[in-house]
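In: got a structure for you, letters missing:
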């Protein structure tokens, strides 16, 4: 609450909806990085009507809409406006033979949903096991792992338009889903209320080489969904990428992969290739994957490690660092700050650019801070 806002004004606003609101919240308690300063107010909303009521109550203020907090980097100073946490629940399954449309509330824990649907015999979701955060966040950045993206399964989303107050259904095609992006990312215009997935019981094809090796099958083969889920969870645990109650693993205090894999056009690839071979020899091989639009995707983890930032690399004062298990994860070691984390991220980004002529782009959403 800003100094200019009187207690009477605050009480007037809060009379617009019936649920209690704490006077303050520490955002470090709501993010997987365990970083971020205070916010003056927090409200948790569980229905579309409550979302609309909260947004009316906070009209004219800079509202931070929060899900599971797994992809946020929040300023040490916190945020000046209120936080609205989306907790719309429910999983509704409409079956038609071996196919189904499954509508999931935006506030449902994503991995709980994956577990439930795998147990129900549906296929396709197991490669997305263990991803932290809420279901409503999955289309915002088109989450993906082990050869699967949510775009392959998403039918539609229900949105609350913050400008008009309208609640409407939007087909997946309208979201312009691409690699770790959508038209929802980086904008405050709409809030996801639920997502609808088109699922089947057709066995999942294992396309990702690392997952295929773990399962002991050839790439392109199928495997039982439960086995795929178990293998993905094991792989993610080995990289510190599974958050589990009662397990204190410092490497899980992260926002997941901090940088996306760079996708380069022909000229950019030529410059990167020359720099890589100049640094590591003319016969160097490195991970590179053609994309559907004729560009080439490189491995950010490979570039980061070979630019001198190995697993366990220390950031400022050792308070933050590169995960000891996964090169792409930047972790808060317990006494870190967002300023420390950003300093480390800049060091890595600039080091990769200097050595390999490749610019890395961050995956998390920044609140009150910038990397540049």
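Out: Right, received. Where do you want to start? From a predicted model like this one, the values you see are computed outputs, not experimental measurements.

In: switch to C-alpha atoms for all contacts and neighbour counts from now on
Out: Noted.

In: how far does stretch 69-80 sit from its chain's centre?
Out: With CA atoms, centre = their mean, to the nearest Å as the basis, stretch 69-80 stands 14 Å off its chain's centre.

In: show me which residues of that stretch are buried.
Out: Residues of stretch 69-80 classed as buried by neighbour count (16 or more other CA atoms under 10 Å): 69-76, 78-80.

In: kindly report the same for stretch 187-195.
Out: When burial is assessed from 16+ other CA under 10 Å, stretch 187-195 yields the following buried residues: 190-195.

In: try stretch 265-280
Out: For stretch 265-280, by 16+ other CA under 10 Å, it's 269, 272-273, 275-276.

In: run a quick neighbour tally on residue 227.
Out: Here the neighbour count serves as a burial measure; for residue 227 (other CA atoms under 10 Å) it reads 12.

In: now swap in residue 335 and tell me
Out: Taking other CA under 10 Å as the definition, residue 335 ends up with a neighbour count of 12.

In: now it. Nearest residue, chain neighbours left out?
Out: Nearest non-adjacent residue to residue 335, counting by CA to CA, 6 or more residues apart in numbering: residue 319, 5.4 Å away.

In: contacts only, for that neighbour.
Out: When contacts are counted by CA atoms under 8 Å, 6 or more residues apart in numbering, residue 319 touches 332-337, 340.

In: selecting buried members of those in PyMOL, what would you type?
Out: Typed into PyMOL, the line below selects the buried ones among the contacts of residue 319, using 16+ other CA under 10 Å:
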select buried, resi 332+333+336+337+340
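
In: second one coming, line it up with the first:
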């Protein structure tokens, strides 16, 4: 059954990787899909505000907390089904820890998830964010999801093609209209990784772009790269007390991109090498980390009890004893500094609950 961990006032700082956030009025942990559905339906019928929590790795909660019921997803279960032609479908409940799933897939000789190793959070968040790293996005392996539609109260299956998956977003992001119950991924058997597309990872592995390597070798390399950037959770390391990358890499149309290049040249010189990447017809993606550093915010840049990670400019970290107000103050400073320097607006990647950047 779905039972409250505590009657009232559970601090949501206990449920986020930032270790920030005030209390929820009521806190419930659902350990089975049927209980999760029941809890959400009951709350919708009562009109009580609902906050769905997974691993808390992409959540910034106000110091005042959440005036409603926080439901933490704790549902477990995995299943493998052969599809033929060297393909396997992996079905996973939403409450499974994502990196545990990746580790098990690699251990079983399945390829496709290895470049997403070390990403914190639970399975249910992967289609919402279209999580990605090192040249791979969930959209490349996701087959379908089971959703609870809160408008109708019904559970149904949706193919990945219906989710509007794009760079770090989907039709599920920024809305509470549906709850992910489970996800299905199509993976390859045979022990090899997906083609290696990310230049940094290819260099570490000593292969060319598009080559495939043993999936376990790719996983080990990705984990080492992430550890070097403070992006593998460690309770003793304040560089990992974060929500991962706080800002998304900005996508600019060609005209805006040209204007930004002019501003960069005026500030930094015409011969500066600006990292950018194709992002679909007529668009380029800029590196948010590069912009932040060139706007004057180096790794380790400190605010009040918060700082940019000493190893990864995009991570805003709690150095101990911080508040959400402290974190948002640093985020505003960085956002406004980049805007003033280059005319680029940075967009937060985490979900902000009861707070905003203003």
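Out: Sure, I can see it. In this text, all values refer to a predicted model and were calculated from it rather than measured experimentally.

In: show me the longest helix that occurs in structure 1.
Out: Under DSSP state H, the helix in structure 1 containing the largest number of residues is helix 338-356.

In: which of the residues in the helix or strand following that one are buried?
Out: For helix 338-356 of structure 1, the following helix or strand on the C-terminal side (DSSP states H and E) is strand 365-367. Neighbour counts using 16+ other CA under 10 Å place residue 365 of strand 365-367 of structure 1 among the buried residues.

In: give me the stretch of structure 2 that stretch 69-84 of structure 1 matches.
Out: Mapped onto structure 2 with TM-score structural alignment as the criterion, stretch 69-84 of structure 1 occupies residues 56-71.

In: run through who's touching the longest helix of structure 1.
Out: Among residues not part of helix 338-356 of structure 1, those counted as contacts by CA under 8 Å, 6+ apart are 35-36, 73-76, 271-273, 275-276, 279, 303-304, 307-309, 315-316, 319-321, 330-332, 358-361, 371-372.

In: can you flag which of the residues you listed belong to strands?
Out: Using DSSP state E, the members of the contacts of helix 338-356 of structure 1 that fall in strands are 73-74, 320-321, 330-332.

In: next one: the alignment partner in structure 1 of residue 354 of structure 2 relative to residue 58 of structure 1, how far apart?
Out: With the correspondence set by TM-score structural alignment, residue 354 of structure 2 lines up against residue 368 in structure 1. With distances defined as CA to CA, to the nearest Å, the gap from residue 368 of structure 1 to residue 58 of structure 1 amounts to 19 Å.

In: same check, this time on residue 239 of structure 1
Out: Taken as CA to CA, the spacing of residue 239 of structure 1 relative to residue 58 of structure 1 amounts to 40 Å.

In: shouldn't residue 137 of structure 1 be in contact with residue 105?
Out: No. When contacts are counted by CA atoms under 8 Å, residue 137 of structure 1 is not listed as touching residue 105 (10.8 Å).

In: all helices of the stretch 101-250 of structure 1, in order?
Out: Under the criterion DSSP state H, counting those that start in this stretch, the stretch 101-250 of structure 1 carries helices at the ranges 110-119, 209-215, 225-238.

In: ok, which stretches of the stretch 1-150 of structure 1 are strands?
Out: When secondary structure is read from DSSP state E, counting those that start in this stretch, the stretch 1-150 of structure 1 shows strands at 25-26, 38-39, 42-45, 64-66, 72-74, 83-86, 91-96, 99-105, 144-145, 148-149.

In: longest strand in structure 1, please.
Out: Secondary structure assigned by DSSP E gives strand 190-200 as the longest strand of structure 1.

In: matching residues in structure 2 for that one?
Out: Here strand 190-200 of structure 1 aligns to structure 2 at residues 178-188, judged by TM-score structural alignment.

In: what's the spacing between the residue nearest to residue 335 of structure 1 and residue 265 of structure 1?
Out: 37 Å.

In: what number of residues lie near residue 7 of structure 2?
Out: Using other CA under 10 Å, the number of residues around residue 7 of structure 2 comes to 11.

In: which residues does it contact?
Out: Counting by CA under 8 Å, 6+ apart, the residues that residue 7 of structure 2 touches are 26-27.
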